[in-house]
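1. sequence first, predicted model second:
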Amino acid sequence: MSSAFSLGIDFGTTNTVVALAGPDGPAHLARFPAPEGELFAFRSCLSFNAPPERPSDRQVAAGPWAIEAYVEDPVETRFIQSFKSFAAAESFTETQVLGRRYRFEDLLSAFLLKMREYAGPDMAELPGRVIVGRPVTFAGAAPSEPLALSRYDTAFGRMGFTEVLYAYEPVGAAFFFARTLDRDATVLVGDFGGGTSDFSIIRFERPKTGEGAGEIRSTPLGRAGVGVAGDAFDYRILDRLVSPAMGKGSSYTSYGKVLPVPNRYYSAFARWDQLALMRASRDMREIRGLLRAAVEPEKIARLIETLDENYGYQLYRAVSRLKETLSVREHADFRFEAGSIHIAAAVTRAEFEGWIAPELAQIEAAVDRALADATLPPSGIDRVFLTGGSSLVPAVRAIFHRRFAPERIETGAELESIASGLALIGRERDLSRWTSSSKPSGASGFPGRADPPG
């Protein structure tokens, strides 16, 4: 790829998308000739596999190839998804995979290098600079932004980039959306990923006279974010429908006393990033020890089978199908079947919305913070652009319909908007207005203002 091109990478919790932009015109997406057909949304997952007789012969795969390797040999394959959730976590130092230690930056660089390999000609030659998307607020209880960005620097540096610049993910989506504007407008962009929900407010104008007449000029006005999104919705589904069938809320006996099974097992079990690590954890040894003492051993046996047989991906598919159906229908059937495990339940949209009410409240508060940061009332917003998978959840859309007229709200390009916008930012004359490196302590994309902690 020529240096005349700019490159944008949207590394997401669920999917990663790469876009390339020339000196003019729209950006185009890197394509991957995956086993099930060509695609541009590359699943953010890894698999590690090694024959028992040759443990040093480790095979690493990413994206759909990782899923394919897992489906072919789920027991012997270590499958990791949603690992972006660890980026800003100081508590995550490393994990053991087939006898080798992996830090977050090791996982990310392994993923990026495999993704580049699968992309073929689209990523055969890379420019020195890349524009990488970053959330307004990283996921986690006490996220460390400097730690996350330093880990990103290491991983993208191993990919071959000499300059790594960061732009807020909703700002990337805003640049993508700006192509559709036929008049000056103040735009609120909501980006709903797997781990974070992020909002930016930007003013787009086309001067009619003078230098740059007709070009889109943009001014950042406000932003906010919260570390909850689609994966948090999944957590609620697992916590309500699956964890009770696997022992949550049950008891075990010890020295004549009846004690509750620790809830921490299920807190980890219901999170995709934690589920991938449980089989090799100390908790797993404790869970095995509970089987003989459990009051309802059949439930603990289901949990052990799910972890031992690596059913995490089948579970993810079952939860995703339920969310997708409830986005278009008022009721749906949840069904998880793997090995000897069969869990089924009827769920209404109203029930699901009740489960995710705490997350909806946090998202709603973040929207209001973005408006306050821009010192604008809802009436000051001309257009609203919602992107990302969870923007399709009716209860999420309702947050915006309560504030803005329906004709102002648009959705679309759920997977491509951020990466395409990042590539378009890469050809801006003044990159400092929209990007930063990990080194400065100032703003990223909002010049002259300091980022809030965490």
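-> Noted; the coordinates are in hand.

2. only C-alpha atoms from now on, for both contacts and neighbour counts.
-> Will do.

3. okay, how far is it across stretch 122-141, tip to tip?
-> Stretch 122-141 has its terminal residues 37 Å apart, counting by C-alpha to C-alpha, to the nearest Å.

4. next up, a structure to set beside the first:
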Amino acid sequence: MKKYLYGIDFGTTNSALAIYNEETKEIHHTIILPSLIYFYQEPGTGGSPNYVVGEEAITAYLADDMKGRFIKSVKQILSRSSFTETRIQNKRYNASDLVAIILKELKARADQLIGYDCKKAVIGRPVFFDDDDTQKDTLAQTRLRKATEIAGFVDIRFQFEPIGAAFAYEKSLVKKENVLVADLGGGTTDFTYLVLDPEKAGSKNRKNDMIANGGIYIGGDSFDSAFMWEKGTPYFGKNTQYEATPGKVLTVPKSLFANICSWEQMNFFNSLRIRKDIEDYYYFSGRDPQFKNLITLIENNLGYSVFQSIEKTKITLTNTDSARFSYHQMGIKIDEEVALQNYEKIIAKDVDRIANYLDKFIVQNNIDIQDIDTLFLTGGTSMVNSVQKLFKSRLPHVSLNSGDNFKSVVKGLAYSGYLFED
């Protein structure tokens, strides 16, 4: 029987699995799956869970008139001790349970391709799940390991995601290079500085080649949240005024709108008290039509579809100087031209945080930028214009390379079988 191991990149937006044949030392197949789960309103027959994963989750969510529970960005709750569990279809799910649902789907698809139950995997993880917080980092990895075990894996190793990307890039080299890898995903931006050498590819011990690593909790979701705050929330009544008492006019609390800019905060509106407050604001605003959009958004679980439109705008702006932010659903009407220059201003604070961290990373690790041969960018957020400009301005003399933004990491994880050589 052929021997396989799986490289698994569980991502904020998408997750991927690479099937590695340990005998031929080749990748057999790569599977990409959106990190999405949709739970229908009602349980399945006999009370069994009734959900779909990945691409089917989007289809079911829309076809079901968005009445069930749509889950995305699960990776971002791994490090949050405040999240203990959520109840769906009268069943409790903790963070590991939700992650395991996606990992099980990836494993099932891969097992079907190779024809047997593979229990060996290298699991990717960011350098820091939540900035430089050891306690949160330990919690996140513990939860991720538990999810992997629930999904059916037994022999497990962890690898930093940017190191995985580096090993994928190493396969293309003809000579040794000092490489700075920047992995910019949906939730985090990670850096690794290391020596890559095609003659060492697949070697058992690469510790001496790893010079430095670090990361920051900023990614594509941060950009989307900033865009929602600046461009989206005005359409949902951010500037709505209401008459609290006769003659006393106030503006609706901004905290309501901060919670529609972050997907994992959407549950904030589950509180009956908050729902009552929202209804009161709407009544005392004279039934403001923009504020009514907020009620429509919440009651009809439209958050994901709004963020899809934001994502589409962001992607368009990677290739053009302007894009339309357009959304039309259940009476909500958004149609606004967004210039690239305006978008860059919106995300400037987050890009500056990445830039400042990069500077800190270089200084703290005593890296002479003249020694860097190559900058290797990976991850979907690396395609954003402001990000490209950042690296070109900070490292103008360094050769910039990029691989497959959605497969580089997972392929490198699959090439990390040396981790099993204890």
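-> Nice, I can see it. None of the values given here were measured: they were computed from a predicted structure.

5. TM-score of the superposition?
-> After superposition, the two chains reach a TM-score (TM-score structural alignment, normalised by the length of the second structure) of 0.90; 416 aligned residues with a C-alpha RMSD of 2.7 Å.

6. which residues of the stretch 351-454 of the first structure fall in strands?
-> Under the criterion DSSP state E, counting those that start in this stretch, the stretch 351-454 of the first structure contains strands at 383-387, 409-411.

7. give me the mean deviation of the shortest one from the second structure.
-> Taking mean C-alpha distance after the TM-score superposition for the first structure, the mean distance separating strand 409-411 of the first structure from the aligned residues in the second structure is 0.9 Å.

8. figure out which of the strands of the stretch 351-454 of the first structure is closest to Glu94 of the first structure.
-> The closest of these to Glu94 of the first structure is strand 383-387. By C-alpha to C-alpha, the value is 32.3 Å.

9. report all helices and strands that the closest one contacts.
-> Judged by 3 or more C-alpha pairs under 8 Å, 6 or more residues apart in numbering; DSSP states H and E, the packing partners of strand 383-387 of the first structure are helix 169-178, strand 185-192, strand 409-411.

10. that older thread, now tabulate the strands of the stretch 351-454 of the first structure in a markdown table and tack on distance to Phe104 of the first structure.
-> Converted to a markdown table, the strands of the stretch 351-454 of the first structure look like this (distance: least, C-alpha to C-alpha, whole Å):
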| stretch | distance to Phe104 of the first structure |
| --- | --- |
| strand 383-387 | 27 |
| strand 409-411 | 33 |
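
11. any idea what Lys146 of the second structure aligns with in the first structure?
-> In the first structure, the residue paired with Lys146 of the second structure according to TM-score structural alignment is Thr154.

12. so its match sits in a helix?
-> Yes. Assessed with DSSP: H, G, I helix; E, B strand; the rest coil, Thr154 of the first structure lies in a helix.

13. show the contacting residues for it.
-> Contact analysis of Thr154 of the first structure by C-alpha atoms under 8 Å, 6 or more residues apart in numbering lists 105, 109.

14. kindly report the same for Val164 of the first structure.
-> Val164 of the first structure touches 129-132, 153, 156-157, 437, counting by C-alpha under 8 Å, 6+ apart.

15. and it, that's in a strand?
-> Yes. Val164 of the first structure: assigned to a strand according to three-state DSSP.

16. need the counterpart of it in the second structure.
-> Alignment note: Val164 of the first structure maps to Ile156 in the second structure; criterion TM-score structural alignment.

17. ok, Glu353 of the first structure next?
-> Using TM-score structural alignment, Glu353 of the first structure sits opposite Glu344 in the second structure.

18. next one: His401 of the first structure
-> His401 of the first structure maps onto Lys392 in the second structure, by TM-score structural alignment.

19. how many residues are close by its match?
-> Other residues near Lys392 of the second structure come to 15 when the count uses other C-alpha atoms under 10 Å.

20. just Ile201 of the first structure next, same as before
-> Look at Ile201 of the first structure: counted by other C-alpha under 10 Å, it has 27 neighbours.

21. contacting residues around it?
-> Contacts of Ile201 of the first structure by C-alpha under 8 Å, 6+ apart are 186-189, 220-223, 370-371, 374.

22. contact partners for the match of His401 of the first structure?
-> For Lys392 of the second structure, the contact set (C-alpha under 8 Å, 6+ apart) is empty.

23. likewise Pro289 of the second structure?
-> For Pro289 of the second structure, the contact set (C-alpha under 8 Å, 6+ apart) comprises Gly237.

24. measure the equivalent of it over in the first structure to Leu290 of the first structure for me?
-> Under the alignment (TM-score structural alignment), Pro289 of the second structure pairs with Glu298 in the first structure. Distance of Glu298 of the first structure to Leu290 of the first structure, given as C-alpha to C-alpha: 11 Å.

25. what about the alignment partner in the second structure of Pro260 of the first structure, distance to Tyr242 of the second structure?
-> Mapped onto the second structure by TM-score structural alignment, Pro260 of the first structure lines up with Thr251. Counting by C-alpha to C-alpha, the gap from Thr251 of the second structure to Tyr242 of the second structure is 6 Å.

26. so for the two, which residue has more residues nearby?
-> Tyr242 (20 against 15).

27. contacts only, for that one.
-> 249-252, 281-282, 284-286.

28. how much does the helix or strand containing it stray from the first structure?
-> Taking DSSP states H and E as the definition, Tyr242 of the second structure sits inside strand 241-245. Mean deviation of strand 241-245 of the second structure relative to the first structure after superposition (mean C-alpha distance after the TM-score superposition for the first structure): 2.9 Å.

29. and that strand, what's buried?
-> 241-243 (16 or more other C-alpha atoms under 10 Å).

30. if we can go back for a sec, quickly list what's touching both of Glu298 and Leu290 of the first structure.
-> Shared contacts of Glu298 of the first structure and Leu290, defined by C-alpha under 8 Å, 6+ apart, are absent.

31. name the nearest residue to the equivalent of Leu108 of the first structure over in the second structure, sequence neighbours excluded.
-> Counting by TM-score structural alignment, Leu108 of the first structure lines up with Val99 in the second structure. Distances taken as C-alpha to C-alpha, 6 or more residues apart in numbering place Ala147 nearest to Val99 of the second structure, at 5.8 Å, with adjacent residues excluded.
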